[in-house]
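Participant: what follows is a predicted protein model with its sequence.
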Amino acid sequence: MIIDDFVFINDNGLYCKYGDFYLDPILPVKTAIISHAHADHAVSGNGSVYCTASTRALMELRYSRYAARTFQVVRYDESFVINGIKITFIPAGHMLGSAMVLMEYKDSTYLYTGDYKIQPDDTCEPIAWVKADVLITESTFADPKIIHPNPVDEIKKLNGIQSNILLGAYATGKSQRLIRMITDHAPRKKILVHHRIMAINKIYENAGFKLGNYQLYGRKLMKAQDEFVYIVPPFTFDSYIRASGVKRLFASGWNKLQVNKEDTLFISDHVDWNDILEAVRQVAPTQIWTLHGNGRHLQAYYGDSIKVKLLN
């Protein structure tokens, strides 16, 4: 039997009272299960953190000794138990080390997706599917009007831009995916990387994911027009708003982050409407609980066939 309040949101985030733990808490807690290392899912200062090895490495890089009091590193498909709840990490395909969290309790199963991605990505473990009674899914882009374009087609747009490019991207996950894709699909481009991204690249490559061809940014290099693509994190991108001699682009699935009407780069690491429908087909839940977005379109789509509950 599905427990209606198996997880719910309180001031600290998404809480499972039956196991007395949080999933990706927004404030430090005693026990946290962290799905992936993006800062909006992995805060510092938790007591005991359960996560994958790559998530731990990325959290320690960002937070140093404040990352957590203790880490419990768990491999994919390796189950562990917290207060009677059996938990298993399933690859989420979102970024290096990202995991969906399968929870089994009193003959019912609950799959928390965290952020996940179905699109191919050579810089992280591909998504895997399991069946569950309840799918607890992110709904960032849960709108029938939002269908992500093919990421390879988007990257190939860079081949038509002859000037140097200042390419804004989140440092963790997105930048590494872009390096790999530009290397593969826009090979004439010379990739320069901001120094804050270099240490993250090392973690990816230590995990066995080769990113391709890139070098550390140098000011003298960018003075020449030689089809350079300089990948920078958002704070640097914003500070270069008046940069001359470059085409400014920001790689994102969000329309509001596109900075040129004539040159856009829609590359998302989240599921779109069709991807969520595919997740429902694969997981085959009897209920869907939504987070991080508007689940009302899913309520309307499934009607009485599948119960859809909005957790936020």
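Facilitator: Right, received. Where do you want to start? Residues are numbered from 1 along each chain as shown.

Participant: all contacts plus neighbour counts: C-alpha atoms, from now on.
Facilitator: Fine.

Participant: now V280, what's its secondary structure?
Facilitator: Of the three states, V280 takes helix under DSSP: H, G, I helix; E, B strand; the rest coil.

Participant: wait, doesn't it sit right on L135?
Facilitator: Yes: proximity of V280 to L135 meets the contact threshold set by CA atoms under 8 Å, at 7.5 Å.

Participant: so between those two, which is more surrounded?
Facilitator: Using other CA atoms under 10 Å as the criterion, V280 and L135 rank with L135 on top: 24 against 20.

Participant: so the more buried one versus W289, what's the distance?
Facilitator: Distance, L135 to W289, using CA to CA, to the nearest Å: 6 Å.

Participant: ok, now A53?
Facilitator: In this view, A53 and W289 are 28 Å apart by CA to CA.

Participant: next one: Y302
Facilitator: 12 Å.

Participant: mutual contacts of the two, please.
Facilitator: V308 (CA atoms under 8 Å, 6 or more residues apart in numbering).

Participant: looking at these two, which has the bigger crowd around it?
Facilitator: W289 (23 against 13).

Participant: so the more buried one touches T137, yeah?
Facilitator: Yes: the criterion here is CA under 8 Å, and W289 meets it with T137 at 6.3 Å.

Participant: give the next helix or strand downstream of the one helix or strand L277 maps to.
Facilitator: Using DSSP states H and E, L277 falls within helix 273-283. Downstream of helix 273-283, the next assigned helix or strand under DSSP H and E is strand 287-291.

Participant: would you agree I155 falls within a strand?
Facilitator: No: assessed by three-state DSSP, I155 does not belong to a strand; its assignment is helix.

Participant: helices along the stretch 51-200 of the chain, start to end?
Facilitator: Counting by DSSP state H, counting those that start in this stretch, the stretch 51-200 of the chain has helices at residues 53-63, 151-156, 174-185, 195-206.

Participant: just put these in a markdown table and tack on mean neighbour count and distance to F228.
Facilitator: Listed next are those as a markdown table, based on neighbours: other CA atoms under 10 Å; distance: least, CA to CA, whole Å:
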| stretch | mean neighbour count | distance to F228 |
| --- | --- | --- |
| helix 53-63 | 19 | 27 |
| helix 151-156 | 17 | 14 |
| helix 174-185 | 22 | 11 |
| helix 195-206 | 16 | 16 |
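
Participant: this is the comparison structure:
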Amino acid sequence: MLKHLTTEASNPASESLDDFTTAEIVQLINSQDAGVAEAVGRQAKPIAIAIDVIADRLAKSGRLIYFGAGTSGRLGVLDAAECPPTFNSDPKQVVGLIAGGPIALTTAVEGAEDHPELAMQDLERIGLSDKDVVVGIATSGRTPYVLGGLEYAQKIGAFAIGLACNDNNELASRCDLAITPVVGPEILSGSTRMKAGTATKMVLNMLSTGAMIRQGKTFGNLMVDLRATNVKLNARARGIVEAATDLTDLEADELLKRCGGEVKTAILVFHSGHTPDEARKLLELAGGHLKQALRNAGEGDSPK
């Protein structure tokens, strides 16, 4: 029953919300949001476990697949969509599914979340396998679409992660790992696009970013595997090369052009003295990890 869910409970702090001034509304929402990071922090251990599992599966040609309904589904699709431009990952490596299909991203598809078999169909359609990791997202912890998807994932051997914002939720018994940031009642009772949505976004940020770091997509805190697809990202790529090499704008631009716009290749060429093709081979031998490729180049390893 919904009335037993923390996210559906009445928040005492906002019971007179319609009498508040605008400034008081802003202050209340902000003060309530301040506790979201703490709730996510209490889930640090399962989140870290999830990142290691995801990274391991991605390294073995598996995929990370998010699925959910409504806000939960939209947040999963958003996180998946951000991975290619940020980490230059294959668009098929991190996938987001939403109950009701793409139209549900902008328009509510009534009843789509109530059918567990639809999740199974969506996962079958993308060829879910035992190499993959799925993250079923349902702030309530009871959405039929997500429950059905997790059950199907476990049946075929995919690693199933459940993400909910209520304790004692139904997802926990249908997954291999549960992540449960309990944020408490919303300012608007049941409006889980607010604190629960924020907590969900934070967790998904950690999962994808942590897994990509483990995949060698960063050099220190630099996004060396980004895909420069517009003016802003081209400028960012140049700035990253400058930060890692101390080159001028013009020099960094020339180096990037010589390396086909590949940030990691450019940095390795600068520090190792290898040609772009040799640098690419060194990176391949290092599994895409720039720091390891630099170590190998420093030790005199010759790419073959």
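Facilitator: Structure received. Treat the numbers as computed from the prediction; the structure is a model and nothing was measured.

Participant: now the TM-score, please.
Facilitator: Once superposed, the chains reach a TM-score of 0.32 (TM-score structural alignment, normalised by the length of structure 2), with 145 aligned residues with a CA RMSD of 5.3 Å.

Participant: would you turn the helices of the stretch 51-200 of structure 1 into a markdown table with distance to A32 of structure 1?
Facilitator: Shown next, in a markdown table, are those (distance: least, CA to CA, whole Å):
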| stretch | distance to A32 of structure 1 |
| --- | --- |
| helix 53-63 | 12 |
| helix 151-156 | 33 |
| helix 174-185 | 24 |
| helix 195-206 | 22 |
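
Participant: so which of those is nearest Y22 of structure 1?
Facilitator: Nearest of the helices of the stretch 51-200 of structure 1 to Y22 of structure 1, taken as CA to CA: helix 53-63 at 16.3 Å.

Participant: that closest one - contacts with which helices or strands?
Facilitator: strand 68-73, helix 195-206 (3 or more CA pairs under 8 Å, 6 or more residues apart in numbering; DSSP states H and E).

Participant: joint contacts of L135 and W289 of structure 1?
Facilitator: In contact with both L135 of structure 1 and W289: no residue, using CA under 8 Å, 6+ apart.

Participant: quick one, helices of the stretch 1-150 of structure 2?
Facilitator: For the stretch 1-150 of structure 2, the helices defined by DSSP H, counting those that start in this stretch occupy 22-33, 36-41, 44-59, 70-87, 116-125, 144-156.

Participant: and the last one with helix 70-87, angle?
Facilitator: If I follow you right, that is helix 144-156 of structure 2. If you take axes from the mean of the first three to the mean of the last three CA atoms, to 10 degrees, helix 144-156 of structure 2 sits at 60 degrees to helix 70-87.

Participant: beyond helix 144-156 of structure 2, next helix or strand please.
Facilitator: Once the chain leaves helix 144-156 of structure 2, the next helix or strand it forms, by DSSP H and E, is strand 159-163.

Participant: next, the angle from whichever helix in structure 2 runs longest to strand 159-163.
Facilitator: When structure 2 is parsed with DSSP state H, its longest helix is helix 195-214. Taking the same axes, to 10 degrees, one finds helix 195-214 of structure 2 and strand 159-163 inclined to each other by 140 degrees.

Participant: whichever helix or strand comes after helix 195-214 of structure 2 packs against which elements?
Facilitator: Going down the chain from helix 195-214 of structure 2, the next helix or strand is helix 231-245, by DSSP H and E. For helix 231-245 of structure 2, the elements it packs on are helix 249-258, helix 263-272, judged by 3+ CA pairs under 8 Å, 6+ apart.

Participant: kindly compare burial across these and name the winner.
Facilitator: Mean neighbour count (mean count of other CA atoms under 10 Å) peaks for helix 263-272 among these, with a mean of 24.

Participant: list the contacts for M198 of structure 1?
Facilitator: L216.

Participant: just put the helices and strands packed on helix 231-245 of structure 2 in JSON lines and tack on distance to R57 of structure 2.
Facilitator: Output for these, formatted as JSON lines (distance: least, CA to CA, whole Å):
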{"stretch": "helix 249-258", "distance to R57 of structure 2": "31"}
{"stretch": "helix 263-272", "distance to R57 of structure 2": "23"}
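
Participant: C83 of structure 2 is nearest to which of the ones you listed?
Facilitator: Here helix 263-272 is closest among these (CA to CA), at 16.4 Å.

Participant: what packs against the closest one?
Facilitator: Counting by 3+ CA pairs under 8 Å, 6+ apart, the packing neighbours recorded for helix 263-272 of structure 2 are helix 231-245, helix 249-258, helix 276-285, helix 290-298.

Participant: quick one, which of the ones you listed is nearest to I25 of structure 2?
Facilitator: helix 231-245 (35.3 Å).

Participant: buried residues, the closest one. List them.
Facilitator: Residues of helix 231-245 of structure 2 classed as buried: N234, R236, A237, R238, G239, I240, V241, E242, A244, T245 (neighbour count, 16 or more other CA atoms under 10 Å).

Participant: now the angle from it to helix 70-87?
Facilitator: If you take the same axes, to 10 degrees, helix 231-245 of structure 2 sits at 50 degrees to helix 70-87.

Participant: buried residues in the helix holding L277 of structure 1?
Facilitator: Applying a neighbour-count criterion of 16+ other CA under 10 Å, the buried positions in helix 273-283 of structure 1 are W273, N274, D275, I276, A279, V280, V283.

Participant: quick one: which two of the residues you listed are the most distant?
Facilitator: Spatially, the most separated pair among these is W273 and V283, at 15.6 Å (CA to CA).

Participant: ok so, going back, wait, which of the helices and strands packed on helix 53-63 of structure 1 is closest to L58 of structure 1?
Facilitator: Judging the helices and strands packed on helix 53-63 of structure 1 by CA to CA, what sits closest to L58 of structure 1 is helix 195-206, at 7.2 Å.

Participant: counting contacts, what elements does whichever helix or strand comes after that closest one pack onto?
Facilitator: Following helix 195-206 of structure 1 in sequence order, the next helix or strand is strand 215-216 (DSSP H and E). Contacts defined by 3+ CA pairs under 8 Å, 6+ apart place strand 215-216 of structure 1 against strand 190-193.
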